[in-house]
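A.B. asks: just a sequence and a predicted model for now, questions to come.
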Amino acid sequence: MGQQRTSLFEKLLSRRARAFWSRAANAAGTTDLSSLRNQRNEARILRQKLDELTYTADSRLALPRIGSSSFPKPAGTDWSWRPQLWRGALPVKGMSSVDSKTMLGDEVTIFHDCQISELTLRQLRNTREADLAPFGLRMDVFRFDGSFLSLVLNLPQTSCEGLLRRHLLRMEAIVEVEKPLEIFARLNVRHGPNTEQIVRELPMNGDNVMVEFDLAYTKLNEKRVEAMWIDLIFEGPEMNQVTIRDVTFSRHPRAEL
């Protein structure tokens, strides 16, 4: 009974608060500046809290489940990861005329050398029954006057822990393109002053693609691994739409011969 009274009381307070801010918004054009300044400060604080509530609610209520790192992994996998952009809602859902070195969240950065950017990016909600990732990334490229376009995915430090030359790093993705496009994935592993690189072309013969990077073909110093990142390189992206519905990584040791 107490919980019911509290709920009714909170609803009444909420209704009165909405009415107050509705009146304040309607009267903002004639409110004296001192009162308007105070209302603006209060509104900014309220908006911050409402944004936090909305973000958390979206994360908990949307499907597939926000934050999900669930996906099939090879036998023997000792590390796996799905980047945050595909796991959770970003504060900024989309942007246009995107400049080089623009970050999407904390892990993904776009690079290009266009003089005039006609590139848009948008995080979208995956709702198909087959989708395991809660979110996807849509990139629209119109006129493209540059020589390169890439997305850089910074792998977390945990990907470097215990990394050996006998490891295989697998990248799986769901990629949809408006018209045929060549996409390359370049693995970079920094160890001390050196950086090892392995390049693989994504087999674009279907939406689901997979490539593996075999570290046995590198000169990796296992004791000095510091960082890993992936460059997704798009060749000739002009007038195309690319939707990356999922990107996942897993690491497993190669079978002994």
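C.D. replies: Thanks, I have it.
A.B. asks: from now on I want contacts and neighbour counts done on CA atoms only, so please keep to that.
C.D. replies: Noted.
A.B. asks: now do the helices in the stretch 1-150 of the chain.
C.D. replies: Using DSSP state H, counting those that start in this stretch, the helices found in the stretch 1-150 of the chain span residues 2-27, 33-61, 84-87.
A.B. asks: now the angle between helix 33-61 and the first one, please.
C.D. replies: Think helix 2-27. In terms of direction (axes from the mean of the first three to the mean of the last three Cα atoms, to 10 degrees), helix 2-27 departs from helix 33-61 by 130 degrees.
A.B. asks: got the buried residues for helix 2-27?
C.D. replies: For helix 2-27, burial by neighbour count (16 or more other Cα atoms under 10 Å) applies to Ala24.
A.B. asks: would you turn the helices of the stretch 1-150 of the chain into JSON lines with distance to Ala75?
C.D. replies: Output for the helices of the stretch 1-150 of the chain, formatted as JSON lines (distance: least, Cα to Cα, whole Å):
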{"stretch": "helix 2-27", "distance to Ala75": "50"}
{"stretch": "helix 33-61", "distance to Ala75": "30"}
{"stretch": "helix 84-87", "distance to Ala75": "23"}
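A.B. asks: against that first model, consider the following:
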Amino acid sequence: MAKFGTQFLNAAVSKWISQRWARNTQKANDVPMETLRRQFHEAWALKTRLDSFIQVAQERMALPIVGSTTFRKPHNADWSWRPTLWRIPLPVPGLSSAKTKAPLGTELTLFHDCALSELGVRQLRNLHEADLAPYGLRLDVFRFDGSFLSLVLDLPEDFAVGLKRTHLLQMRTIVEMEKPIEIFARLNIRHGPNTEQIVRELPLHQPNVMVEFDLGYSKMNEKRVEKAWIDLIFEGPEMNEIILRDMTFSRRPRAQL
């Protein structure tokens, strides 16, 4: 009830202010110069505040909505997912001199074997008009004395529910780089004591990168699937800035031949 009363009062005040300035505008040619100067300064101060509010509001409304799960997926997908890092803000948005096994939220982990880390990772707010993901991930790599750099993304438990060898897993991402490198995605599926692996190179010549993992080529035991994860492997990342604007996954049954 108190909230309704406050909203009613705010609406009434807003209407009164609007009507007041409408009257001031109608009388602007006739009022004394002293009154006109005072009203001018009041109007200018109000305009400055309104312009600032409009700018902030427009920027917020133009950005992808935090928590968004909207993205392109096959019409017959029976599972889809955008990882948390690309949906909501992390408690700790970035790391400098990032150590190996450094967690980035609860699903993503950074791995490398550098003796001296000159790696920086940071979650950033997407601002591009075409962005669907609210957030992205930036990797700043300076001197790199290691032999590998990778991000390990744990797929959620519900990915394994009902998983069949007749399934295709589709991965989509948007990648920006200062200079071209090779990036590989490796799907790992643990089933019993064994782990099945399927590797795909990302076609980075495309603006919207897409790869598919066909489980029909695996020897996965459907009844013993325990866990699945993605390794994102960066080849020759030294002196580069790499931004992953989005990362999404979907699963669908392969068309029967």
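C.D. replies: Perfect, I can see it now. Note that the structure is a prediction, hence the values are computed from the model and not measured.
A.B. asks: circling back: so for Ala255 of the first structure, which of the helices of the stretch 1-150 of the first structure sits nearest?
C.D. replies: Between Ala255 of the first structure and the helices of the stretch 1-150 of the first structure, the tightest spacing by Cα to Cα is seen for helix 84-87, at 30.4 Å.
A.B. asks: name the helices or strands packed onto the closest one?
C.D. replies: Contacting helix 84-87 of the first structure under the criterion 3 or more Cα pairs under 8 Å, 6 or more residues apart in numbering; DSSP states H and E are the following elements: strand 135-141, strand 240-253.
A.B. asks: all strands for the second structure, in order.
C.D. replies: Counting by DSSP state E, one finds strands in the second structure at the ranges 79-81, 94-96, 102-104, 108-112, 119-125, 135-141, 149-154, 167-177, 182-191, 194-201, 209-214, 225-235, 240-253.
A.B. asks: of those, which is nearest Val13 of the second structure?
C.D. replies: Closest to Val13 of the second structure of these is strand 119-125 (Cα to Cα; 35.5 Å).
A.B. asks: by how much does that closest one deviate from the first structure on average?
C.D. replies: For strand 119-125 of the second structure, the mean distance to aligned residues of the first structure following superposition is 0.4 Å (mean Cα distance after the TM-score superposition for the first structure).
A.B. asks: other residues contacting that strand?
C.D. replies: Contact partners of strand 119-125 of the second structure, identified using Cα atoms under 8 Å, 6 or more residues apart in numbering, comprise 85, 89-90, 93-98, 134-142.
A.B. asks: run a quick neighbour tally on Leu33 of the first structure.
C.D. replies: 11 (other Cα atoms under 10 Å).
A.B. asks: to clarify, my last question referred to Leu187 of the second structure.
C.D. replies: 22.
A.B. asks: spit out the contact partners of it.
C.D. replies: The neighbourhood of Leu187 of the second structure, defined by Cα under 8 Å, 6+ apart, consists of Glu196, Gln197, Ile198, Val199, Phe213, Ala228, Trp229, Ile230, Asp231.
A.B. asks: again, only using 10 Å
C.D. replies: Leu187 of the second structure makes contact with 153, 155, 169, 195-200, 212-213, 215, 228-232, according to Cα atoms under 10 Å, 6 or more residues apart in numbering.
A.B. asks: ok, Glu201 of the first structure - contacts?
C.D. replies: Glu182, Ile183, Phe184, Ala185, Arg186, Met210, Val211, Leu232, Ile233.
A.B. asks: if any of the residues you listed are buried, put those into a PyMOL selection.
C.D. replies: In PyMOL, a selection of the buried entries from these looks like this (16+ other Cα under 10 Å):
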select buried, resi 183+184+185+186+210+211+232+233
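A.B. asks: most widely separated two among the contacts of Glu201 of the first structure?
C.D. replies: Distances among the contacts of Glu201 of the first structure were taken as Cα to Cα; the most separated pair is Met210 and Ile233, at 15.2 Å.
A.B. asks: so Ile88 of the second structure sits against Leu137, correct?
C.D. replies: No - Ile88 of the second structure lies out of contact with Leu137 (Cα atoms under 10 Å); the separation is 11.9 Å.
A.B. asks: who's more crowded, those two?
C.D. replies: Taking other Cα under 10 Å, Ile88 of the second structure and Leu137 do not tie; Leu137 has more neighbours (22 against 18).
A.B. asks: how close does Leu169 of the first structure get to Arg82 of the first structure?
C.D. replies: Leu169 of the first structure is 13 Å from Arg82 of the first structure, where distance means Cα to Cα, to the nearest Å.
A.B. asks: who touches both of the two?
C.D. replies: Common neighbours of Leu169 of the first structure and Arg82 (Cα under 10 Å, 6+ apart) are Phe249, Ser250.
A.B. asks: what subset of the contacts of strand 119-125 of the second structure is buried?
C.D. replies: Of the members of these, the ones counted as buried by neighbours, 16+ other Cα under 10 Å, are 85, 89-90, 94-95, 98, 134-141.
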